[in-house]
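K.L.:
how would this look folded up:
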Amino acid sequence: MDDPTDYLMADELILTSGFPFLEHVADQEWIDRFIAKLVQAKASALGFGLEPYFSSIPETVRIACARHGLTLLQIPTSVPFAAIGIAFAKLMEADGAAQLRSNAEANRALMRCISHLDPERQLVATLSQRLKGSVRLTNASGQTRFNTTIASIATLDTATEAQMIQDAFQATGPQPFALHRQDSQVHLTFPIRAAFSPSGQSPLLGALSVGFSRTPSAFDHHLITSALGLLEVLARERAASSAASSQLATSLLFRSHTALDSETLNYLTESIGSNTHQALRVAVISPLGTARTTETNFHLAHVHALFDTRLAMRRDDHLIALTSAEPATDLFERLKSNGYLAAFSTPAKLESQLGERLGDLLAQASGLLPQMLERQQCLDAASIPRTFASLLPAQAGRQLAEEELAKILELPEARRDLYLDVLHGWLEANGSWDQASKNINLHRNSVRRHIATIAEILGKDLNQAQVRHDLYLALKFLTAT
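P.N.:
All right, here's what the predicted structure looks like:
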């Protein structure tokens, strides 16, 4: 063949009888191009057979191989090419058997990690040792759980690591992953997912990141696949734990209303995958659509994974979780894409007095539940003004306002608008006739007369503070856009 490079794989030994060189043996430029193509195709060596065309290797071939760094072998007539092929096949067979033994031993080493007291940490360490690479295990929020580094492999910057995890979570295919090359180093990130749900969603449990100072081999990918399978099993078990014990522990914490001793606080911190420097929030979670009818244990397993916590329970038609997850846009999007909405309380420090505040945090998050369902979006109590009016959904508030002011709203348009303006101005002035007169640009006696008429129409005593308060809120909801 004049040019075999289109058919070559990397690291192949090329055997030639010298026939392609017959017409070009004196053309150094042509032979240089031929050898350069072999090098570009990553051939490992050129085996030049003597006879029937040449009795020795041409000098032009020697010069080209030396110039381009290609190993050159002289094959005597006593060694036929078939013998080389047979020897190579035997070597491949022996190498394959050794590779199978190595694979089996590596898989056994990974399997032994399952029985370790800390299986995920041990599995990460064993995988790093077998791959001779850096390995990092993160949770669904991208926080590092276990990490093994190698000095010769550079650590990626935080932004690149976060982007790779995001890319891995969005990747598709039989084995999705994200790839990043940096000089001679290769970094791979694989998603770890929960079991598929009836709706086809598969919540993320975390990510496995591996760094190499070389191009990973087929053996490396095989080992990573095995490790991913084991990590998914461990992560699902950790996320699901025992539904009954999880709900019991969560319920008892909310019912305690007392300060937590140091031992209980430590258990709480470990159960939400946190440390003492992070804050705790109560999240009230509602499944969306048809997912509501799914059994409780399924939802609990997903909540454990999505919020990286073991403390969750079912209450009525929603779930409650204790979590250190911070409410942010990416978390909100991840929850909704997996079929859930959540309302978060304000954060609280992980300290002994937390036990006395859990009921208040639960009330905060539960108070946002109606608004969350009406808006169909996740909410954070820390970003919503804390008022009594804020606890009532806009639609429900408007409906109540229309019922409260129904007799005014039934009047002709001109009189209706006048009475609404007078009532609002008078309530804004806290019952002051003079201030109300200024607010709505009417004589104080006209204000008095209109307020008396409004009270008669509504059948209410406007001298009572509660009545005025209810009417004021009704007007607020009525005029809200």
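K.L.:
When you work out contacts or count neighbours from here on, use the C-alpha atoms and nothing else.
P.N.:
Will do.
K.L.:
Give the other helices and strands that the helix or strand harbouring residue 67 contacts.
P.N.:
Counting by DSSP states H and E, the element that carries residue 67 is helix 59-68. The elements that helix 59-68 packs onto, with contact taken as 3 or more Cα pairs under 8 Å, 6 or more residues apart in numbering; DSSP states H and E, are helix 28-40, strand 71-75.
K.L.:
With residue 346 as the reference, name the closest of those.
P.N.:
helix 28-40 (61.2 Å; Cα to Cα).
K.L.:
Give me the buried stretch members for that closest one, please.
P.N.:
Residues 31-32, 34-39 are the ones in helix 28-40 that count as buried (16 or more other Cα atoms under 10 Å).
K.L.:
Also stretch 159-171?
P.N.:
161, 164-169.
K.L.:
At which residues are the strands of the stretch 51-200 of the chain located?
P.N.:
71-75, 134-139, 144-148, 178-182, 185-193 (DSSP state E, counting those that start in this stretch).
K.L.:
To check against the first, give me the structure of this:
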Amino acid sequence: MTPVCSVVRREGVAELSVPSRDTRQFGPPMPASLRTLLDNDRARLRALTPLDDEILDRPLSWVHSSDLLDPTPWLEPGNLLLTNGAPFSGTDAADPRAYAERLRDAGVAGLGFATDVIHAEVPPEVVEACAAAGVPLIEVGRRAPFIGIIRFVADLIAADRAARFTWLLDAQRAVARAAVRDDGLREILRTLARLLDTWVALYDGAGARIPLEGIPSAPPVEEQRVAGETRRLLERATAASVQLPAPGGAVLQTIGRSGGLRGVLAVGARAAFDPAEKDLVATVVALASIALDQQRHVQTSLRTVRSGVLELLVDGHADAAGRLAEAVFGALPAGPTTVVTLAAGAAEPGLLDELDVIMTDPGRLFFAERGGDVVVLAIEGDDVISSLVARRRLVAGSAVHLDGDDLATTLRRADLAAREAPAGTVRAYADIAGSGLVGALRERGGDLIAASLLRPLEAVAPGERRRLVDSARAWLDANGAWDPAARGLGIHRHTLKARMAQLEQVLGIDLSTFSARAELWAALQLTG
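P.N.:
The predicted model follows:
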């Protein structure tokens, strides 16, 4: 294994030297750890207790030497303690088991025990006590000076901090460059995902995940947990940060001020972020917040322009609308398009912001507010709006618009379909038109009106009521011709005329007019 350090002599004292680090090549460096000490053949260190990767790679916060019977008041978690063995010699020697347990409880990263000073070897009872307590025990052999180990670790810590600071500056510069690109917000998040080699998810103020093409998303097994925690953060309406533990951990940070949260940024974290990585995430959150605020002011103005473009289209000024849209947004969707009405969409939290993010290709999608609704023009066959409606449980209707069609008419069709749509589904106007006028009336409650029109018949005896209804159906099916209808019923035409006169009297209508006949026919169809 290639040594990570070497032994040099300075003023007669053997020391470990720290190699230079090229952070541009290696990225954020690994901190000082037991592995960096043990991997050097000339460091005179040897592990006496089993060490797994987690223990070996645990960062060392400092190295402290002490021969007190209880040094823990002067220790901090992550410290490596060095002793020459004095606590375990003499009449008042420390109890190895109690000593090791105190070190464990203090969060000490390991115990370095020097031999050839007081003890020729590490006492077996100390080895057993450290193994039982889970405290890593390292033998410091051949009278290796503690100052060399301390300086080595101190230099590594300093080099690690400097390297991470350099990495952070480079990362912040990369994020700043991304922020000034055309699609700044998306580029910022793409850069963050690349620098941390992880997934990134952005949620709007309503807790809906905003699609981010080209950026790794959370694994499906984690997405539900992240989405649930996101909703909890937004419900609290307070700026906060949350660390979700492994497996599949993540850091969630709200965007915006307390009481006015704009969303939540979630970043995958297989392990806890170090300070440099936390600072980078904080930088991205700050830039994202600024970008979203700037977008809000700009988009508010642009949405007014969008509404103007839509009104021009509805009024039949397609050329003027196309020129205005192309100058501000880019080309409108061309060819066969789908017009979608998102009922009351303008009041849906975060919907317009999400549409702003989705609309990266103007020739693919256009949207505008209209009377509290949101109208979307999309290339036919594009399912991005269907996915949006399903995820947000929106009420939406659609209609196909062909070149040369009147957009006002197409929009009315989409509006009608939206009024008949269940939440979370885009109702197509073609489905309503396919059921005919009676079907459309039935879906809109026409059967209730029909029942009210025919309610006077309830006062007639059941047998007589049946004869009146059957006679009316036969007469209307015969287009009001008496003889064919009477023959079909097997009665005389005067009898049929008498029945229809009785029906006019009961219902209070004049069947000599076409409108009354049409209304009676529709009522009979709707009531079955």
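K.L.:
TM between them?
P.N.:
Scored against TM-score structural alignment, normalised by the length of structure 1, the superposed chains reach a TM-score of 0.61; 428 aligned residues with a Cα RMSD of 6.2 Å.
K.L.:
that older thread, kindly reformat the buried residues of stretch 159-171 of structure 1 as CSV containing distance to residue 83 of structure 1.
P.N.:
Formatted as CSV, the buried residues of stretch 159-171 of structure 1 follow (distance: Cα to Cα, whole Å):
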residue, distance to residue 83 of structure 1
161, 51
164, 49
165, 50
166, 52
167, 49
168, 47
169, 51
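K.L.:
In helices, which of these fall?
P.N.:
Using DSSP state H, the subset of the buried residues of stretch 159-171 of structure 1 located in helices is 161, 164-169.
K.L.:
Which one of these is nearest to residue 438 of structure 1?
P.N.:
Of these, the one sitting nearest to residue 438 of structure 1 (Cα to Cα) turns out to be residue 166, at 58.3 Å.
K.L.:
quick one, what contacts the closest one?
P.N.:
With contacts defined as Cα atoms under 8 Å, 6 or more residues apart in numbering, residue 166 of structure 1 has no neighbours.
K.L.:
residue contacts, the most centrally placed residue in structure 2?
P.N.:
Central residue of structure 2 (Cα atoms, centre = their mean): residue 209, 3.1 Å from the mean position. By Cα under 8 Å, 6+ apart, residue 209 of structure 2 lies in contact with 201-203, 227.
K.L.:
Then residue 391 of structure 2?
P.N.:
Contacts of residue 391 of structure 2 (Cα under 8 Å, 6+ apart): 208, 424.
K.L.:
Next one: it from residue 425 of structure 2, what distance?
P.N.:
Going from residue 391 of structure 2 to residue 425 of structure 2 by Cα to Cα, to the nearest Å gives 10 Å.
K.L.:
what does residue 525 of structure 2 give?
P.N.:
Distance from residue 525 of structure 2 to residue 425 of structure 2, by Cα to Cα: 28 Å.
K.L.:
Same check on residue 178 of structure 2?
P.N.:
From residue 178 of structure 2 to residue 425 of structure 2 the distance is 37 Å (Cα to Cα).
K.L.:
What distance do you get for the counterpart of residue 305 of structure 2 in structure 1 to residue 311 of structure 1?
P.N.:
Taking TM-score structural alignment for the superposition, residue 305 of structure 2 sits opposite residue 245 in structure 1. Distance of residue 245 of structure 1 to residue 311 of structure 1, computed by Cα to Cα: 9 Å.
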